[in-house]
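In: Okay, sequence plus prediction incoming.
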Amino acid sequence: MKPFLYSVIVFVSFSTISFSQEAVEKPSPPAGNALVGDYYGVDVSKASESKAISVEKLETKLESEKKVENVVVKGEVTDVCEKRGCWLTVKTGNGSSFFVKMKDYAFFVPTSLKGKSVVLEGNAEKKITSVDDLKHYAKDAKKSQAEINAITSPKEEIRFLADGIKVVD
């Protein structure tokens, strides 16, 4: 009986050690060149694409409304999360940018989307982003420690929750 018990203990110990040392892969953004016509999440239809408003119009709407739902906006991507492709920023009319997250983290975008023109479909609102969140996003964007440390106050900004993103000309 003792040899059997000893064998079981050795087997369980070995199995536990073997499985616990499996490499955990870090998630990364999807591969791809983000070509015109590519879409991520829900496909933005031609009909929706033709109704796209400029970022400037969105900014104007958000001055009078707290939230704009089911809006389609065309803009240029200025940054993409380097870690997973789970967020991006779009250039605003005044040269800054607004923040875009993917609804329910249902999809991610490749880093090659940076610099491309896109049409976003989803909901937009003005929100205050905490210092902790701003630092987290700066770290994801691989900003320098000095840039991260320089973030000391919350920021009111446009936040966009995208159902779909399509690369356009």
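Out: Cool, got the structure. Numbering: from 1, shown residues only.

In: CA only for contacts and neighbour counts going forward, please
Out: Will do.

In: Quick one: residues contacting the residue most central in space within the chain.
Out: In the chain, the C-alpha nearest the mean C-alpha coordinate belongs to residue 87, at 1.5 Å (CA atoms, centre = their mean). The contact partners of residue 87, by CA atoms under 8 Å, 6 or more residues apart in numbering, come to 80-81, 99-102, 108-109.

In: structure B:
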Amino acid sequence: MKLFFIAVAAVAFSLTSCKSTKIAYKHYGPVAVDSTQAVSLDEMVKTFAAQPKKDIFTFYAPLTGVCQSAGCWVKVQPTGGEAIRVRFKDHFLIPPVTEINSVAYFHGRAYYDTISVELQKHFLEDAKAPQSEIDQITQPKIELNFESDGVWVKKTSSKSKK
């Protein structure tokens, strides 16, 4: 019986010494993001398409791309649509090592912009795309963009209790 209690205690101790996951948000930019007012990325795209004069939004989405050079832009992907590039007002940066699929909350302005051939190539270079993909860019492109003045990025970190 004594051996049984020692075995149970050993298992319980080993479980409590495992890694735990802590979730927190890291804020970037001059504007605090109110996540209680956030809509999904899909809802933001739908609203902006229907009401282009309503261009200020707070939305959330997982990151699908991050500038690997300096962290000066990220990409988010609406359901069934083309990826949207989020650039940061006044050129604040997020760490280029920010994980893809991290959930982020953005506040800022949606707009359509013509992206020059040169800028499209620059973005692909930032993303470390292969030269063959960069060379395929030959025409300017109109796309939905978002200029964020504040972003919260969900950080998930494993911390050992040992």
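Out: The structure has been received and is ready for your questions. Given the structure is predicted, the values throughout are model-derived calculations rather than measurements.

In: Superposed, what's their TM-score?
Out: Scored against TM-score structural alignment, normalised by the length of structure 2, the superposed chains reach a TM-score of 0.73; 132 aligned residues with a CA RMSD of 1.9 Å.

In: picking up where we left off before, looking at the alignment, what does the residue nearest to the centre of structure 1 pair up with in structure 2?
Out: When structure 2 is aligned by TM-score structural alignment, residue 87 of structure 1 is paired with residue 73.

In: Please apply the same query to residue 72 of structure 1.
Out: In structure 2, the residue matched to residue 72 of structure 1 (TM-score structural alignment) is residue 58.

In: Just the helices from structure 1, written as ranges.
Out: Secondary structure of structure 1 (DSSP state H): helices located at 2-20, 46-50, 55-64, 131-140, 145-149.

In: for those helices, which one sits closest to residue 155 of structure 1?
Out: Shortest distance between residue 155 of structure 1 and those, using CA to CA, is found for helix 131-140: 7.7 Å.

In: against structure 2, where does the closest one fall?
Out: Counting by TM-score structural alignment, helix 131-140 of structure 1 sits on residues 117-126 of structure 2.

In: can you give me how far the matching stretch is from the chain middle?
Out: Its chain's C-alpha centre and that of stretch 117-126 of structure 2 lie 19 Å apart, by CA atoms, centre = their mean, to the nearest Å.

In: quick one: it to structure 1 mean distance?
Out: Mean deviation of stretch 117-126 of structure 2 relative to structure 1 after superposition (mean CA distance after the TM-score superposition for structure 1): 0.9 Å.

In: what does that stretch contact?
Out: By CA under 8 Å, 6+ apart, the list of residues contacting stretch 117-126 of structure 2 reads 67-69, 133-135, 137-141.

In: Most neighbours among the residues you listed, which one?
Out: Tallying neighbours with other CA atoms under 10 Å puts residue 67 at the head of these, with 23 neighbours.

In: okay, now residue 130 of structure 1: neighbour count?
Out: 15.

In: which residue packs closest to it, ignoring adjacent ones?
Out: The shortest distance from residue 130 of structure 1 to any non-neighbouring residue, by CA to CA, 6 or more residues apart in numbering, is to residue 154 (4.7 Å).

In: Give the aligned equivalent of that neighbour in structure 2.
Out: Residue 154 of structure 1 maps onto residue 140 in structure 2, by TM-score structural alignment.

In: ok, which stretches of structure 2 are strands?
Out: Secondary structure of structure 2, counting by DSSP state E: strands at 19-28, 39-40, 56-66, 73-76, 84-88, 103-115, 141-160.

In: Quick check: buried residues in the first one?
Out: Spelled out, that is strand 19-28 of structure 2. If you call a residue buried by 16 or more other CA atoms under 10 Å, then strand 19-28 of structure 2 has these buried ones: 27-28.
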